[in-house]
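Visitor: Predicted model follows, preceded by the sequence.
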Amino acid sequence: MLLTAKGRIVAVLQENCEIQELLVQVEGRPLPEKAYNYLGFNHRLAVNDTIKLNITAVELSLGTGGHHFVIPELSGEQSQSIGHIMKLRYTPWQFSLLAAEEAASPFHDQLVAARSLEGVPVVAAPLHSMLPGIILGFKSCLNYSPKVAYIMTDAAALPIALSGLVRELKSKQLLDLTVTAGQAFGGDLEAVSIPSALLSAYHAIKPDLIIVALGPGIVGTGTTLGFSGIEQSWVLDLTTRLNGIPIAAPRISFA
C-alpha cells in the first residue's frame, strides 16, 4: 500500500544540509503534521510551498517511521557522484555513489587484501537509540578520548540523515566516522556489505571501537525471528571471523 496526499508547508522546524523537518498542512486533515524532506533527493523547500507527501506510515500509525515524507520533484537540483554503486537499487529513486570498495576510492587497495580487524572491539546493538549509551559507557572506562566508528545497516531507516542522534554525537565529537552499509546511505563512507563496512571503518581511522546498529526505526512482527534486530547475531559472527572482539548489547525489558 502506498498512500499520498497534497500538502502546504506551514513552518520549517529544523534544517541542515541533509534534511528539513517541516510542519505541513495535509489536505483533508484538521491540524498541521510533521514531514521530512531529504535534500539529497529534493531541493530546499520554504513556507507556503505546495508539496506531495507519502503519508503511508502515518495512516498505519507506525512508531519511529510514523511521519510524512516529501516526494521529490524531478526539477530539484541533482547531486553528482563519480561512483558506480547503486543504492535503492531497481526503484525509481536509485542513485549512484562512490563506495569504499570501488577502484576510485582511496581505500580500494587496502580493502582488496583486508581480512582482519586486528582485535578491535565491535558492539552489535539491536536499537539505534543505544548509540549514546554505548559510546559514553566506553568513553568512561578510558583516560583518553577514543576514536569511535558507527556502521549503520539497512535493517531500518535507510538515510542516515534521519538520525538526529548521529548529528548530535558528531557535533559533540563523540563519533568520528559513519559508514552506511548495504542499501543504507549518507554516511561518511559507503559500503556494499556489513563485513566490508567493518573493514572500511578499521582502515579509515583505526578506531578504538566500532558500533554496528540499524538506523532509526525497527521492524517487529511478534514472532521469534521476524524482527530486524535479529541481524545482531550475524554481526557478532562476522566480527569473530574478521578477528574483532564481538560484544552484544542486549535489549532487555522487565515490563
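Guide: Done, it's in. Since we're looking at a predicted model, the values are computed, not measured.

Visitor: switch to C-alpha atoms for all contacts and neighbour counts from now on
Guide: Noted.

Visitor: Which residue, other than its chain neighbours, is closest to residue 202?
Guide: What sits nearest to residue 202 in space, not counting adjacent residues and going by C-alpha to C-alpha, 6 or more residues apart in numbering, is residue 117, at 6.4 Å.

Visitor: residues in contact with that neighbour?
Guide: For residue 117, the contacting residues are 198, 199, 202, 239, 242, 243, 244, by C-alpha atoms under 8 Å, 6 or more residues apart in numbering.

Visitor: which helices and strands does the helix or strand where the second one lies pack with?
Guide: What it means is residue 199. Applying DSSP states H and E as the criterion places residue 199 in helix 194-205. On a contact count with 3 or more C-alpha pairs under 8 Å, 6 or more residues apart in numbering; DSSP states H and E, helix 194-205 meets helix 108-113, strand 148-152, strand 177-181, strand 189-191, helix 231-241.

Visitor: tell me the angle that helix makes with strand 148-152.
Guide: 150 degrees (axes from the mean of the first three to the mean of the last three C-alpha atoms, to 10 degrees).

Visitor: And the contacts of the helix or strand just after helix 194-205?
Guide: Sequence order places strand 209-213 as the next helix or strand after helix 194-205, per DSSP H and E. Strand 209-213 has contacts (C-alpha under 8 Å, 6+ apart) with 120-128, 131, 146-153, 198, 201, 232, 235.

Visitor: just stretch 96-113 next, same as before
Guide: Stretch 96-113 has contacts (C-alpha under 8 Å, 6+ apart) with 81-87, 189-192, 196, 199-200, 203-204.

Visitor: mind running it again at 10 Å?
Guide: 79-89, 114, 179-181, 185-186, 188-193, 196-197, 199-201, 203-204 (C-alpha atoms under 10 Å, 6 or more residues apart in numbering).

Visitor: Weed out the non-buried ones from those residues.
Guide: Using 16 or more other C-alpha atoms under 10 Å as the burial test, the contacts of stretch 96-113 include 83, 85-87, 179-181, 185-186, 189-192, 196-197, 199-201, 203 as buried.

Visitor: just to revisit the earlier point, report the angle between the axes of the helix holding residue 199 and strand 177-181?
Guide: Going by the same axes, to 10 degrees, helix 194-205 makes 160 degrees with strand 177-181.

Visitor: list the helices and strands the host helix or strand of residue 132 packs on?
Guide: Using DSSP H and E, residue 132 sits in helix 131-140. Helices and strands touching helix 131-140, by 3 or more C-alpha pairs under 10 Å, 6 or more residues apart in numbering; DSSP states H and E, are strand 121-125, strand 148-152, helix 164-171, strand 209-213.

Visitor: Switch these over to a markdown table; also include distance to residue 60.
Guide: As requested, the helices and strands packed on helix 131-140 are exported to a markdown table (distance: least, C-alpha to C-alpha, whole Å):
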| stretch | distance to residue 60 |
| --- | --- |
| strand 121-125 | 27 |
| strand 148-152 | 25 |
| helix 164-171 | 23 |
| strand 209-213 | 25 |
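
Visitor: A further structure is provided below for comparison with the first:
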Amino acid sequence: MIRWRKGTVDSVRREWPGAIELDVTIDGDGARRALAYTHLVGRPQPGDTVLLNTTALALGLGTGGYAMVVAVPDRLPPDPTGPGHLVKARYTPLQATVLGADEQGSPHHETLRDADSLDGMPVIVADLHSALPPILAGLLADRPGTRAVYVMTDGGALPAWFSMSIARLREAGALAATVTVGQAFGGDLEAVTVHTGLLAARLVLDADVAVVAQGPGNLGTGTRWGFSGVAAGEAVNAAAVLSGRPVASLRVSEGDARERHQGVSHHSLTAYGRVALARAQVVVPELGGKLGQRVAQQAAPLGERHELVPVPVDRLEDALRAAEQDWGVRLSTMGRRLDQDMAYFLSAAAAGRHAAALLT
C-alpha cells in the first residue's frame, strides 16, 4: 500500500507557506521532485537523508506526483507546543494535532457553541479546487473588496499547504482566509465539520461570502456515485440548514475528452440533482452557441429541485486573465489551461458574479 524509499536532498526548488519543493536523489529511482510540509517534518536541507512515500509518484498521479517527505530521521523537528486537541489524519502515521475553532480550548468556542445561523451569507459550492480562483475572479470583478473565505473539505488533498493557489490568493488579497474541515488541516482555522467551518467563516472571520470545495486533487472512479465531489451536494445541505444562501457552481467543460464531463459534468448533475436535498440557486452560465444550449439542456432537470439562475459571462474572460496576471495564480483544471477549457473557468466565474449580485 505504501512504496517506501530513502533519498538525499540535492536542492530546494521553491517554497510557499507550509510547503517546500525539493530535488532529491532516491535510492533505485534516480532524481525526482519531492514535497515536504514544514509544519509536519521540519525544513529539509541539501545533504539531508529523507524518508519518502513514493506511491503516488510511481502511479504517475497528476496533483499527487511528488515523492512525499515522511521524515528527516537524522534531524527531527522540535516537539509541538501550544493548545489543540483536534486530531486530523486520524490514526495514520502522520496524524496531526491542531487547535479547532470549535473545540473547548479555543478562544472561539463561546462564539460557536450555540451558533446556528449564517444570516443569509452566500455560500458558493464547487466540485473542484481549481474553481476557487475563477470564482473569486468573478466575485471581485463585480464587487471589489468582498471578504471571501475558503472552506476546504477533505475530498482531495488533506493539507491546505499543498495549494500554491491558496498562498498566492492570500498574498494578493483576493482570499481573506481558509478554514480546513473534516480530516483536512492547515487552514487559518480548523473545524470538525463543514457546518462549524461555515459558522467560523461567518462569525469568526467575518466573511461576506464562503466558497466550499475540496482541496487540490479529486478522487473519481467513472461510476455514478464513486467520486469525492458528491460532497458538493452535502455542502449545499449544510449551507441551507444554517440559513445561508447556497449557490451551486456547475462543473462545465468543452475541453475534457471524457463524455461524462462534457458540457455539464455528471459530478454536478449527481451532487446537485441527487445528493443536495435543500434548495440552491444553480448558476447556469450563458455561454452562447451550441455549448450554451447543451449546458442549458443538461441543467434543466436540476430545476425540479433548485432555482436555475442564468448568468451572463460578458467581461468575465477579461477578469480571469487579469486574475492570472495580477494575483499570480495559474488557472488550470485537470491539466487544461484557460484557453484550453474556457467554459470551465467562465462557469465558475459566473457563480462568483451571482454571489456578488446577492450582496448588492
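Guide: Great, that's in hand. Here the structure is a predicted model, which is why all the values come from computation and not from measurement.

Visitor: For residue 19 of structure 1, find the nearest of the helices and strands packed on helix 131-140 of structure 1.
Guide: Between residue 19 of structure 1 and those, the shortest gap by C-alpha to C-alpha is with helix 164-171, which sits at 10.2 Å.

Visitor: What residues of that closest one count as buried?
Guide: 165, 166.

Visitor: distance from that helix to structure 2 after superposition?
Guide: Its aligned residues in structure 2 lie a mean 0.2 Å from helix 164-171 of structure 1 after superposition (mean C-alpha distance after the TM-score superposition for structure 1).

Visitor: about what we covered before: how about the helices and strands packed on helix 194-205 of structure 1, which one is nearest residue 58 of structure 1?
Guide: The nearest among these, by C-alpha to C-alpha, is strand 148-152 at 24.2 Å.

Visitor: Now do that closest one: which elements does it pack against?
Guide: Partner elements for strand 148-152 of structure 1 (3+ C-alpha pairs under 10 Å, 6+ apart): strand 121-125, helix 131-140, strand 177-181, strand 189-191, helix 194-205, strand 209-213.

Visitor: Mind doing that once more with 8 Å?
Guide: So strand 148-152 of structure 1, by 3+ C-alpha pairs under 8 Å, 6+ apart, packs with strand 177-181, helix 194-205, strand 209-213.

Visitor: Specify the angle between the first one and strand 209-213 in degrees.
Guide: What that stands for is strand 177-181 of structure 1. Using the same axes, to 10 degrees: strand 177-181 of structure 1 against strand 209-213 is 40 degrees.

Visitor: average gap between strand 177-181 of structure 1 and structure 2?
Guide: Superposing on structure 2 places strand 177-181 of structure 1 at an average distance of 0.6 Å from its equivalents, by mean C-alpha distance after the TM-score superposition for structure 1.

Visitor: cool, and the second one?
Guide: Once fitted to structure 2, helix 194-205 of structure 1 is off its aligned match by 0.8 Å on average (mean C-alpha distance after the TM-score superposition for structure 1).

Visitor: quick one: the helices in the stretch 251-360 of structure 2?
Guide: 266-270, 289-299, 316-327, 342-358 (DSSP state H, counting those that start in this stretch).

Visitor: corresponding residues in structure 1 for the shortest one?
Guide: Translated: helix 266-270 of structure 2. Using TM-score structural alignment, helix 266-270 of structure 2 lines up with nothing in structure 1.

Visitor: Could you pull out the buried residues of that helix?
Guide: If you call a residue buried by 16+ other C-alpha under 10 Å, then helix 266-270 of structure 2 has these buried ones: 266, 267, 268, 269, 270.

Visitor: next one: stretch 43-61 of structure 1
Guide: 43, 44, 45, 50, 51, 52, 53, 54, 55, 56, 57, 58.

Visitor: would TSV of these with secondary structure and distance to residue 71 of structure 1 be doable?
Guide: Listed next are these as TSV, based on DSSP: H, G, I helix; E, B strand; the rest coil; distance: C-alpha to C-alpha, whole Å:
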residue	secondary structure	distance to residue 71 of structure 1
43	coil	11
44	coil	12
45	coil	12
50	strand	11
51	strand	8
52	strand	6
53	strand	5
54	strand	6
55	coil	10
56	helix	12
57	helix	14
58	helix	15
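
Visitor: As a markdown table, the residues you listed with distance to residue 66 of structure 1 would be great.
Guide: Below are these laid out as a markdown table (distance: C-alpha to C-alpha, whole Å):
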| residue | distance to residue 66 of structure 1 |
| --- | --- |
| 43 | 23 |
| 44 | 22 |
| 45 | 21 |
| 50 | 21 |
| 51 | 18 |
| 52 | 16 |
| 53 | 13 |
| 54 | 11 |
| 55 | 9 |
| 56 | 8 |
| 57 | 5 |
| 58 | 5 |
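
Visitor: and the residue nearest to residue 202 of structure 1, helix, strand or coil?
Guide: coil (DSSP: H, G, I helix; E, B strand; the rest coil).

Visitor: Assumed residue 45 of structure 2 was part of a strand.
Guide: No. Assigned with three-state DSSP, residue 45 of structure 2 falls outside any strand and is coil.

Visitor: show me what contacts it?
Guide: Taking C-alpha under 8 Å, 6+ apart, we find residue 45 of structure 2 in contact with 9, 11, 12.

Visitor: Return the distance of the last one relative to residue 133 of structure 2.
Guide: Residue 12 of structure 2 sits at a distance of 27 Å from residue 133 of structure 2 (criterion: C-alpha to C-alpha, to the nearest Å).

Visitor: Same check on the second one?
Guide: Here residue 11 of structure 2 is placed at a distance of 30 Å from residue 133 of structure 2 (C-alpha to C-alpha).

Visitor: How about residue 88 of structure 2?
Guide: Counting by C-alpha to C-alpha, the gap from residue 88 of structure 2 to residue 133 of structure 2 is 26 Å.

Visitor: now residue 198 of structure 2
Guide: 19 Å.

Visitor: In terms of packing, which of those two has more residues around it?
Guide: Comparing residue 198 of structure 2 with residue 133 by neighbour count (other C-alpha atoms under 10 Å), the higher total belongs to residue 198, at 32 against 28.

Visitor: gap between the aligned residue in structure 1 for the more buried one and residue 186 of structure 1?
Guide: Aligning on TM-score structural alignment places residue 198 of structure 2 opposite residue 198 in structure 1. Noted for residue 198 of structure 1: a distance of 16 Å to residue 186 of structure 1, by C-alpha to C-alpha.

Visitor: and if you look at residue 136 of structure 1?
Guide: 24 Å.
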